[in-house]
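1. give me the fold of what follows.
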Amino acid sequence: MSIFAALADPTRRGIVESLARGALSSGEIADQFDISASAISQHLKVLREAQMVRVRAEAQRRIYELDPQGVNELAGWVDELRSYWATRFDALEAELRKPAGKSRKR
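-> Predicted coordinates:
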């Protein structure tokens, strides 16, 4: 599953936002939502498969945290969009700053 498909679900986005503040056990994650622990487990599975979260065992607990690989992939995509729009806004600004008497190309 792609990162975008995984993040399309509001519960999964909420999980990612919670993990952005720090690692949590599966129980701590489940406590934040009004759905069953098994449903949270399924959401975590989807996020793991999309490489947005990773898990480690600590005794009997499973600790989840954001996966830097998936986060970096998402950040790279956002950076590309920013770059695209920044150049267009710069061109628009330059055009708008031209004196009113000069004809503008359309």
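
2. only C-alpha atoms for contact and neighbour calcs from this point on.
-> OK.

3. now do the contacts for residue 13.
-> The contact partners of residue 13, by Cα atoms under 8 Å, 6 or more residues apart in numbering, come to residue 7.

4. if you set the cut-off to 10 Å instead, what comes out?
-> Going by Cα atoms under 10 Å, 6 or more residues apart in numbering, residue 13 touches 6, 7, 19, 43, 47.

5. one more: residue 22?
-> Taking Cα under 10 Å, 6+ apart, one finds 16, 64, 65, 66 in contact with residue 22.

6. returning to what we had before: nearest to residue 94 among the contacts of residue 13?
-> Residue 94 lies nearest to residue 7 out of those, by Cα to Cα, at 36.7 Å.

7. now the other sequence, so there's something to compare against:
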Amino acid sequence: MVPHQPYETDFSDADVDRIFRALADATRRDIVRRTLVEEASVSELAERYAMSFAAVRKHVNVLEEAGLVSNNRIGRERRIRGNPETIRTAQGLLTSYEQLWRGRIDRLDAFLAED
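-> Here you go, the predicted model:
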């Protein structure tokens, strides 16, 4: 059975899976948050974490694959920027699931109140 996707989007189920897998990690969520406020190089991002440059680069790659950040090459430097449109899509998906479940709970309450 194919799961119902209640929110209309151009993203496939695989795209949505990539987005939420990427956001499941606290470091990646922090990178997205930081780069939505201000662009940063991977080196600048790596300074803030107790991990190697290579580890931060891997986190950025996961975020890029999910469309949560993009990079802009300026000379030899890659500037990482958060993608608010993908965040809005994720938020819309979560809101639609919340509405779906609230509707089910309301119907269950109404059913139980009939007795």
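
8. need the contacts of residue 22 of the first structure in a markdown table (columns: neighbour count and distance to residue 54 of the first structure).
-> Below are the contacts of residue 22 of the first structure laid out as a markdown table (neighbours: other Cα atoms under 10 Å; distance: Cα to Cα, whole Å):
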| residue | neighbour count | distance to residue 54 of the first structure |
| --- | --- | --- |
| 16 | 23 | 11 |
| 64 | 23 | 6 |
| 65 | 21 | 6 |
| 66 | 24 | 6 |
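
9. select from the contacts of residue 13 of the first structure every entry located in helices.
-> 6, 7, 19, 43, 47 (DSSP state H).

10. what sits closest to the aligned residue in the first structure for residue 34 of the second structure if chain neighbours are left out?
-> Using TM-score structural alignment, the partner of residue 34 of the second structure in the first structure is residue 18. In space, residue 18 of the first structure comes closest to residue 29 once its chain neighbours are excluded; the distance is 7.8 Å by Cα to Cα, 6 or more residues apart in numbering.

11. repeat that for residue 15 of the first structure.
-> Leaving aside its sequence neighbours, residue 15 of the first structure sits nearest to residue 29 (Cα to Cα, 6+ apart; 6.9 Å).

12. burial count for the residue nearest to residue 18 of the first structure?
-> Each residue near residue 29 of the first structure was counted by other Cα atoms under 10 Å, and the total is 21.
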